[in-house]
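>>> Build me a model:
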Amino acid sequence: MDSYQFRYLVTLLHLIPVVSSTCTLLLAIIQYSSLQILTRSEIRDLNERIISCYFTAFFDSIVLRVVGNLLTTMVSVACIFRLSDMSLGEQKSCHWYLAGACLAMAHLLVYPIIAPHVEALRKDCRDKNIDALQDWLRIHWLRSVVIDLPAWVCCVVGAINSLVK
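Down below sits the predicted model:
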């Protein structure tokens, strides 16, 4: 592999955390907007009956995508560190990438806080499903704003510092 091809691959590598953190953030937005519809008061009776089934199916279908994106962010940042030449631009970007990878890991570490809410929604609490979903949505929104959005910003800034010279 010649020098040009290697630089091209390294450039692409720097974009992977941006893409994976963007996907994580988009999935968080999709989760919130899709599940928030179920809390509407005008269809409350119907929603109380379907929330548990819908949430379980929705959560199960999206959880592997979210975990995959988070792991992709962390692994690609590790690869960037491995291939970095540690020039001044690379040093600046590495701090941003490290913060993005740590925030991606934090998303996974928050699961013990969210787990009881997920289990409550899976159990079908009958008349408490909407309240349980609203609780989960509040925590999900907070995690998205405090962890996922800053992770995305860090990865974007890291890529900009690395690629714009």
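
>>> Going by C-alpha atoms from here, please, whenever you check contacts or count neighbours.
OK.

>>> And the helices in this protein, which stretches?
3-36, 44-83, 88-109, 111-123, 129-143, 149-163 (DSSP state H).

>>> looking at those, which is buried most?
helix 149-163 (a mean of 22; mean count of other Cα atoms under 10 Å).

>>> which other helices and strands contact that one?
helix 3-36, helix 88-109 (3 or more Cα pairs under 8 Å, 6 or more residues apart in numbering; DSSP states H and E).

>>> who touches that helix?
With Cα atoms under 8 Å, 6 or more residues apart in numbering as the contact definition, helix 149-163 has outside contacts at 11, 14-15, 17-18, 21-22, 25, 89-90, 92-97, 99-101, 103-104.

>>> Quick one: distance of it to the chain centre.
With Cα atoms, centre = their mean, to the nearest Å as the basis, helix 149-163 stands 14 Å off its chain's centre.

>>> this one as well, want them side by side:
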Amino acid sequence: MASGLFFDPLTLLRVAPLVTSTASIVIAGDSHVFLSALVSLKQQRAKVNEVVPRYFEAFFWSALPSIFITYGVSITFGLVNSYSRFHAASWNWYAAGSALAFAHFAFVPKIMWKVKDAIDAKEDPNGGGVNAIQGWLDVHHVRTALVDIPAWACFLVATVKALKSI
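You can find the predicted model right below:
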């Protein structure tokens, strides 16, 4: 009884996919900012090529747990909300958001080679690291536009509809 006064677990359940998909969008935006900055340094291309392989390797491996956590929670709680079918107007939005969040991982076969290229690039002025990062960004932008932002939008609509019914 006291928990309902300060904290409503049902509201948390309804909002959780929106919060975690928002975190996913923030991570995607940060990735764009950090890596696009390297690619945009045209006058410093030789220096960037020297540091890109180790920078991207550290960047990639440190970001991976956040990706799995945010998408995992979004998918899981989106499915829990959709299977509960508590409100006819929102359960299908949760299901769509979960499907789109899961579709993020459908890009793994395409992006894994870009990751390998960036990490395996030679650490020298003509090493190709900048081109590898640009290849990763190209896939990243498409994935963000096709699945990440639409997943967030579905969770937003689902949350608004669900909270209206509580």
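
>>> TM-score for these two?
TM-score for the superposed chains, counting by TM-score structural alignment, normalised by the length of structure 1: 0.90, backed by 160 aligned residues with a Cα RMSD of 1.9 Å.

>>> re the thing from before, please identify which of the helices and strands packed on helix 149-163 of structure 1 is closest to Leu133 of structure 1.
Evaluated over those, closeness to Leu133 of structure 1 peaks at helix 3-36, with 7.9 Å, by Cα to Cα.

>>> Quick one: work out the angle between the closest one and helix 129-143.
150 degrees (axes from the mean of the first three to the mean of the last three Cα atoms, to 10 degrees).

>>> hang on, the earlier thing: in CSV, list the helices and strands packed on helix 149-163 of structure 1 along with distance to Ser61 of structure 1.
Shown next, in CSV, are these (distance: least, Cα to Cα, whole Å):
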stretch, distance to Ser61 of structure 1
helix 3-36, 11
helix 88-109, 17
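
>>> mind listing what the residue nearest to Leu133 of structure 1 when sequence neighbours are not counted touches?
In space, and not counting its chain neighbours, Leu133 of structure 1 is closest to Leu121: 6.7 Å by Cα to Cα, 6 or more residues apart in numbering. Neighbour list for Leu121 of structure 1: Ile51, Ser52, Phe55, Thr56, Asn129, Ala132, Leu133 [criterion: Cα under 8 Å, 6+ apart].

>>> Could you pull up the contacting residues of the fifth one?
For Asn129 of structure 1, the contacting residues are Glu48, Ile51, Ser52, Leu121, taking Cα under 8 Å, 6+ apart as the criterion.

>>> If we use 10 Å, what do you get?
Residues counted as contacts of Asn129 of structure 1 (Cα atoms under 10 Å, 6 or more residues apart in numbering) are 38-39, 44, 47-52, 120-123, 135.

>>> Report the central residue of structure 1.
Among the residues of structure 1, the one closest to the centroid is Thr24, at 3.2 Å (Cα atoms, centre = their mean).

>>> Need the counterpart of that residue in structure 2.
Residue pairing (TM-score structural alignment): Thr24 of structure 1 is matched to Ser24 of structure 2.

>>> Kindly report the same for Ala120 of structure 1.
Match for Ala120 of structure 1 (TM-score structural alignment): Asp117.

>>> Tell me how far its match lies from Val33 of structure 2.
20 Å (Cα to Cα, to the nearest Å).

>>> swap in Gln43 of structure 2?
18 Å.

>>> Could you do Val26 of structure 2 as well?
Val26 of structure 2 sits 10 Å away from Val33 of structure 2, going by Cα to Cα.

>>> Also Met1 of structure 2?
46 Å.

>>> again with Ala121 of structure 2
21 Å.

>>> same question, Ser82 of structure 2
As defined by Cα to Cα, Ser82 of structure 2 lies at a distance of 34 Å from Val33 of structure 2.
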